[in-house]
Structure formats: structure tokens, C-alpha cells
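Undergrad: Starting from these lines, generate the structure:
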Amino acid sequence: MTAAPSPRHPLHFSNFRAYLVGRLCAVLAQYGMMIILGWQAYNIARETMTTSGAAAQLGLIGLAQFLPLFFLTPVTGWVADHYDRRWISRITLALLAIAAGLLAFATYEGWVSLPLILGIAVIVGTARAFNGPAYGALAPNLVPPAVLPNAIAISSVVWQAGSIAGPALGGYAYAATPWGAYALASALFGVALGAMMLIGPVPQPPRDTSRHPIRQMIDGFAYVRGNRLVLATITLDLFAVLLAGATALLPVYARDILHVGSAGLGHLAAAPGIGAGLTALWFSFRPMKTNVGVKMLGSVMLFGLATIAFGCTAFLPRSIAIEVGIAALVVLGSADMVSVFVRQSLVQLHTPDAMRGRVSSLSQLTISASNELGEAESGFLAALVGPVAAVIGGGVGAILITLYWARLFPELRLARSFDPPDIGREENSQEKNP
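TA: Okay, the predicted model is just below:
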């Protein structure tokens, strides 16, 4: 009797399908909630502060999310490599659903405040510190090695699409009813939790009990530092997006520069999602296979140019400023999608399973640094030099960083494909020689 052919696509596996549903809902909820936190904080602050002072509050929100990630990263990566990644995700999703529900109730009752918003931002940052490495390291455990590259690509696309479409969803929901935006986020976190409960037992690397946990945590840093390709992809995103934080200042542009209100905020927030979605759709038919390093460098430069274009909408007539701004953000989202697709694929394919939790936690730290710490940088810089100068200067900085990284890390510029042997995979000597 002929054996039945093994599945050749990640979507043939029920665990992976449940994972994708949960990941999409969680990312939509998370980023939708955070854009509304920024919008609410900015509007509350504007009742008693100038534009610059209120912009600084956006910086505080970004900082409140980043600090828990920064301090907990070594621990969370080790936890993801030593405990059931499904239950780590389930517990953190439940915590996020409760936090979003609390914000919905506070907004409905009319007692939402800046201290409450900052407190929730800290809770979100703490939950994400544990959730991110567990989620990121779980995907390779759900499918056989033969379809792992495709699974990583699909997971990356889902994450990026959700992270950019989430703010649009939150903006539109807030325009309909302010408390409804948080209620929707809470419901989406609940759906993500339900999807994670459907994932059955999965293989996980055996716990390493031969060495002290602190030594194992250090191994994660040592591996990233020793693999220059992984180091290049992670740090390029860190510094480029850290500088070019246009999306962090969307509430300022929507209210005080383009004068389009919360409905316009939804349009602006939707634009990067459109660009990312179209790019993801293109990859589903024409997956990237060659010259991946050069394409990542080019996409980050385009990201910087699009950021500059969006910043310059402040100088355009109002009749065309919003259209140009939306177009620039569409390009920004598309470029970001290319960059994230390449980075996530290279990092996951060049990392042994026993190290994925720790490397994923470091990757998440750089993503958070570029996003949340980037929000802080953009907010504080806007308070000093103005939002327009902050956005344009950030775009210029992203371009300069990309040019420097192309020279500093020739491994990235010369990367031809995602296949580790083609790029020069480095072995994890720390794991092999304790």
C-alpha cells in the first residue's frame, strides 16, 4: 500500500491554523489598543498643555511599554525555552484581555486618566515581554522542518499585517464610540486566547539543566553577537525605525497639523496597513527568493524616504496634504513589510530550536526599542524641535543608518537567499560546548 503523501503546506496543520488565528487577533488588538491609548493621552494632555507638552506624553507611553521589555528580556527568553510556550501565551493573552476591558469600562464611565493610561501601558509591556518570545518560538514547533520556511513567512506576514492594520481598526472603532475600541481589543484578545487553547501538545527542546540559568541567558546574547547576519538584520531595524517614528506622531498630525480628527486618524493609521497588505499578497504569489539582503537594505531606505514625504505634508495645502500623507504611509507600510519579512525569515532560519526563545526575546527587544522606544524618542524630540522636524529628521536618519549598515555588515549586503548554507550559517558554539 502506498503511504499517504505528507502535507506540503503549513495551513494543512490544524495547530498552525489555530496559531495564525490567535496571532492575527492578538496583534490587531494590541496595536489597535495602543494607538487609542496615544490618542486619548494626547487629547487629555492638550486640555492643560501645549502641543509640545502633550507630545511628550506620547513619549512617556512609549517608555512605559519599553522599560518592562528591556529589564525582563533575559528572563522571558529563558522562560520560553524552558516552559510550555502555549501556556505562556495563554496567560499573557488573558492578562491583556483584562487590561483592555478595564480601559473600555473606564472610558465608558468617563474616569480614564493619564495615570491609568500609563499604568495600562506598563501592564501591556510586561505581558508582551513574555508573550512575544513564546509566540515567536512556538511557530517552528507546529510544522515539520520541510515546510518551516513557508510557515515562518506566513507567520511574519500575519504579524506585520496585524501590527499595521491594528491601528486603523482601533481608530475607526474609536470614531464610532470611544469605549468600543477597547471593548473590541478585549474581544480580540479573547478570540486569540480561544485559538491558543485549541493548540494541542507540541514538541519542545529538552530543558538544559547542566548549566546555571543565568549562563543560558547570556548564551542568547552571545549567539546573536556571534552571528553577524542575525545581528545585522536585528540592529538595522532597531536603529532605522527608532529614528523614523512617524506613526508615533499620528495623533499630533491628525489633530493639530492636518486637522482631520479621530476619523482622519483612522484613515492615516489604515494607510500603512494597505501597503503592508498589498505587499503580503504579492509575496503569497511571488515569494522572495534572491538577493534578500539588498532588498532589505533598499526597503529600509524607502521607509526613510516615505517618512520624509509624510513629514513634509505639513507644508502642503490642506486640499492635498491628507492625500499625499496617506500615499506616503502606504509606501511606508509596504517597505516595512519587506524589511520585516526578510528579517524574521533570516533570524528564524538561522537559529537552532533550543535557542529560539532567547533569540526571539532579543529580536522582540529590538522591535520594541524601535517601536515603543521610538515612540518615546519621537515624542520627546517633537517636544524639543516640533513634530514636523522630528518626523523629517527621523527619515533622514533612517537613510543614513542604512547606508552605514550596508558598509558595516557586508554579510547582509551579500545575502543571496534565505537558505543558511548560502549565507554562511554559524553554529551555536555556546550550546555545543557548555
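
Undergrad: contacts and neighbour counts: CA atoms only from here.
TA: OK.

Undergrad: Okay, helices next: where are they in the stretch 301-434 of the chain?
TA: For the stretch 301-434 of the chain, the helices defined by DSSP state H, counting those that start in this stretch occupy 318-349, 356-368, 374-385, 387-408, 410-413, 420-423, 429-432.

Undergrad: Let's compare: structure for the following, please.
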Amino acid sequence: MIEPALRALPGLGPLIISRICSQLSATTLTIAIGWQMYALTHSVSSLGYLGLAQFLPMVPLTFISGHVADRFNRRSVVLICQILEVLSTGTLAAIAAMHCLTPAYVYAFAAFYGTLRSFEMPCQQAFLPAIVPPQLLPRAQALMSSLFMTASIVGPSLGGLLYGLGSVICYSLATLGFALAFLGTLALKLRHKVASKEPVTFASVFAGLGFLNRRRDLLGAISLDLFAVLLGGATAMLPVYADSVLHVGPIGLGFLRAAPALGALFTSAWLSRHPLGGRAGITMFVSVIVFGIATIVFGASHITWISVVALMVLGAADVISVVVRSSLIQLATPDAMRGRVSAVNSLFIGSSNQLGEFESGMLGTAIGPEAAVIAGGVGTILVAATWIRLFPSLWALDRLEDVRPEEL
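TA: I've put the predicted structure just below:
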């Protein structure tokens, strides 16, 4: 699956090891602490609070972490975060082994892990353009997306299996995964200037927002993804569909949950070998519209195989949008600003996923799950049509390889 040209790039191997081990450990851990929390409390609401505990630190820390990513050595910041991930997850394993684990410990761990991810993600997102030449970046981005999706598919299943063997084993192996991620990051050789030494001011901390306001194509790409995922959050309704609409039970739910990731995996693997050519902006808008149509088909379907296919198409369309957006952000953003822009992008992604699930749940309660999913798909299409008029520079975007960073 890895192209020879990409395989030959120095530094890409350690980055792949670092990102895959980190994602496997993160998804394994998410499943495990969810099971742990439910076992401790037998409360469904506690699961929602657990996700909130991981997300809330990102909101106040986004702009601070972005400035840290641009002011200090990004590799060193990630290494510190990964060391703390090893120590905190290892501590969780030790507390579990002593049978002293309480909901308070789990919430505290989730909040601390969310804090670490707030600083780690903006730095990690800036690694790829520091390794890969601009002409290969879209292809490399697609490759990393396919590997990320693979880890996202394997991780939850692995977490459930390992937790069945015991929470201590699960947490211990997640600790090992974070340690391997640390070693991968340690081996990275990056081609970027040492971080900016501009003084810390209110303007410098929030400079990422100012840059996005100047680069309307970037603002359009990030906000389009935010509202598309926010409105089209069909995955939040999957348990309801598996139980009450399709009547496929927990095994069918597993297939439904895997379908979007499988569609994304196949598409990103294809894009890693056959990168997008011209009219990248139009391709992005079309993929969002297809995402909306697939959401509508899923919402209206009462036939399992149609629902699975619709979810696979949904995942495939989503990853095309992700590759265009991610490549555009990395290519158009100067290195000195990349951390702050990546931090804003991370906040938008986290907001769309978390708030999208909340929006789907509230709307589903009000008008019914099927109507809520269909309405979300229609809303996604309307947002795409509106964004074409609001951001003509994004619609006119041609070849990603021709994008150049703006001079600061």
C-alpha cells in the first residue's frame, strides 16, 4: 500500500510507527475506560461525562497549545506529552491492579489525557510537511489517513478483546503502545526551522484566527467540515438503528460502526496511489454533497445491506474531504504559523464530532431518529451549497501541489 517514493522518504517510517502506535493505544484506551466506567457506575450518563472530560480541556487550551507548537520545538513537545501518556496510563494500570480504581480516578485520567492531546495534536499535524516535499504531500496525507483509519478500525476491537482479558492487561499494553510511539517520535528527523521566538502577546496567541480570516479558502475548508459533520452525525444514531430500525442487534451494530471506517480506508488507500489532480476545491464540495446524500439514504433505509453501503459511501466521501482540507492547511500555512492553525483545526474537528453527536441525540429525541438523520443530511447539502457562494476561492482551488504558503 505504501508507494515506493513515499517509502524512500527519510523520516516517514518513524512517523508512521509513532502515529499508528499512538492511535491504536488511544482507541484501545477509549474503549477500555468506557467499559471500566460503566462497570464501576452502571450509569449511561457517566459515559457521556467521560467523553466530555476528554473534550473540555481542548476548548481553553487550543490557542495556548497552538502558540506553544509555534514557539517551541514541536518534536520536544510531543515527546514530553508521550512520556506523560506512558506515565499516566501506567499509573492507571497500577491502580487497577491494586483494585483501587474509582470513577474519580477515571475522570481525572480522561481530563489529563485530553489536556495532553490538546498540546500533542497541533505539533503532530505539523510533522508531515516537515518530512515530505510539497509535491508528495497530498499522497502522503492520503497514506497517513489510510493507516489512521486502519488503527481506528482495529483499536476498538482490540480494546474490547483486551479488556475481556482484564483491565490491567489492557492498560499495560496501551502503555506499551505509547512507549513505542515515543520511540518513533524520538527517531524523527524533521526539516523545519526552530520555532518562532516572537513575544507572547494576545495578538500572537490568536494569530491563527487572523491568518484564517485572511486565507478564506482555509477558513472555508475548516468551517465546511465543522458544519457538515455537525449536521450529518448519523453515527450517533447507530445503536438506535441497530436495535429499533434494522433489528440487527449488537453484531449488526458492529458492522454498522465499521462501515464508515472501511469506506474511508479503501478510499484513502486508493488516494495514496492515485492522488487528486485538478479541481480539488470542486472535488471537496462534491464529496461533502455525496456525504449528505449518503446520510439521507442511510436515514431512510430499512434494509441492512443498503444501510451498510450508505455508511461506506459516507466514510469514503468524508475522507476525500479530509485529504483535501488537511493538505490545503499544511501547504498554505507558513511553518511559523502551522501550530496555531492546526490547533484551531483540531478544535473544529473535536467540536464537530462531540457537538454533532449531541445535536443528533437532541434532535432525534425531538423528532425521531430517522427524521433527525435525514434532516442532518439535507442540512449538510444546504451548507455545501451555501459555502460555494461564501467561499468562491475554495471552489476555484485547482491542484493542491500548486498551493504555496502565504508570506507573513
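
Undergrad: ok so, going back, can I get the helices of the stretch 301-434 of structure 1 in CSV including distance to Gln216 of structure 1 and mean neighbour count?
TA: As requested, the helices of the stretch 301-434 of structure 1 are exported to CSV (distance: least, Cα to Cα, whole Å; neighbours: other Cα atoms under 10 Å):
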stretch, distance to Gln216 of structure 1, mean neighbour count
helix 318-349, 19, 22
helix 356-368, 9, 27
helix 374-385, 29, 24
helix 387-408, 29, 20
helix 410-413, 27, 20
helix 420-423, 24, 13
helix 429-432, 9, 12
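
Undergrad: Trp87 of structure 1 is nearest to which of those helices?
TA: When these are compared for distance to Trp87 of structure 1 using Cα to Cα, the nearest one is helix 356-368, at 14.1 Å.

Undergrad: Which stretch of structure 2 lines up against that closest one?
TA: Under TM-score structural alignment, the match for helix 356-368 of structure 1 in structure 2 covers residues 338-350.

Undergrad: Residues contacting that stretch, please?
TA: Residues outside stretch 338-350 of structure 2 that contact it (Cα atoms under 8 Å, 6 or more residues apart in numbering): 55, 58-59, 62-63, 65-70, 118, 121-123, 125-126, 205-209, 211-212, 222-223, 225-226, 329-330, 333.

Undergrad: mean distance, it to its aligned residues in structure 1?
TA: Following superposition, stretch 338-350 of structure 2 is found to deviate from structure 1 by 1.0 Å on average (mean Cα distance after the TM-score superposition for structure 1).

Undergrad: now that stretch, how far from the centre of its chain.
TA: In terms of Cα atoms, centre = their mean, to the nearest Å, the centre of stretch 338-350 of structure 2 is found 11 Å from the chain centre.

Undergrad: so is Met288 of structure 1 in a helix, a strand, or just coil?
TA: coil (DSSP: H, G, I helix; E, B strand; the rest coil).

Undergrad: Any chance of JSON lines for the helices of the stretch 301-434 of structure 1, columns distance to Arg255 of structure 1?
TA: Output for these, formatted as JSON lines (distance: least, Cα to Cα, whole Å):
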{"stretch": "helix 318-349", "distance to Arg255 of structure 1": "12"}
{"stretch": "helix 356-368", "distance to Arg255 of structure 1": "26"}
{"stretch": "helix 374-385", "distance to Arg255 of structure 1": "15"}
{"stretch": "helix 387-408", "distance to Arg255 of structure 1": "12"}
{"stretch": "helix 410-413", "distance to Arg255 of structure 1": "40"}
{"stretch": "helix 420-423", "distance to Arg255 of structure 1": "47"}
{"stretch": "helix 429-432", "distance to Arg255 of structure 1": "52"}
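
Undergrad: Brilliant, that's me finished.
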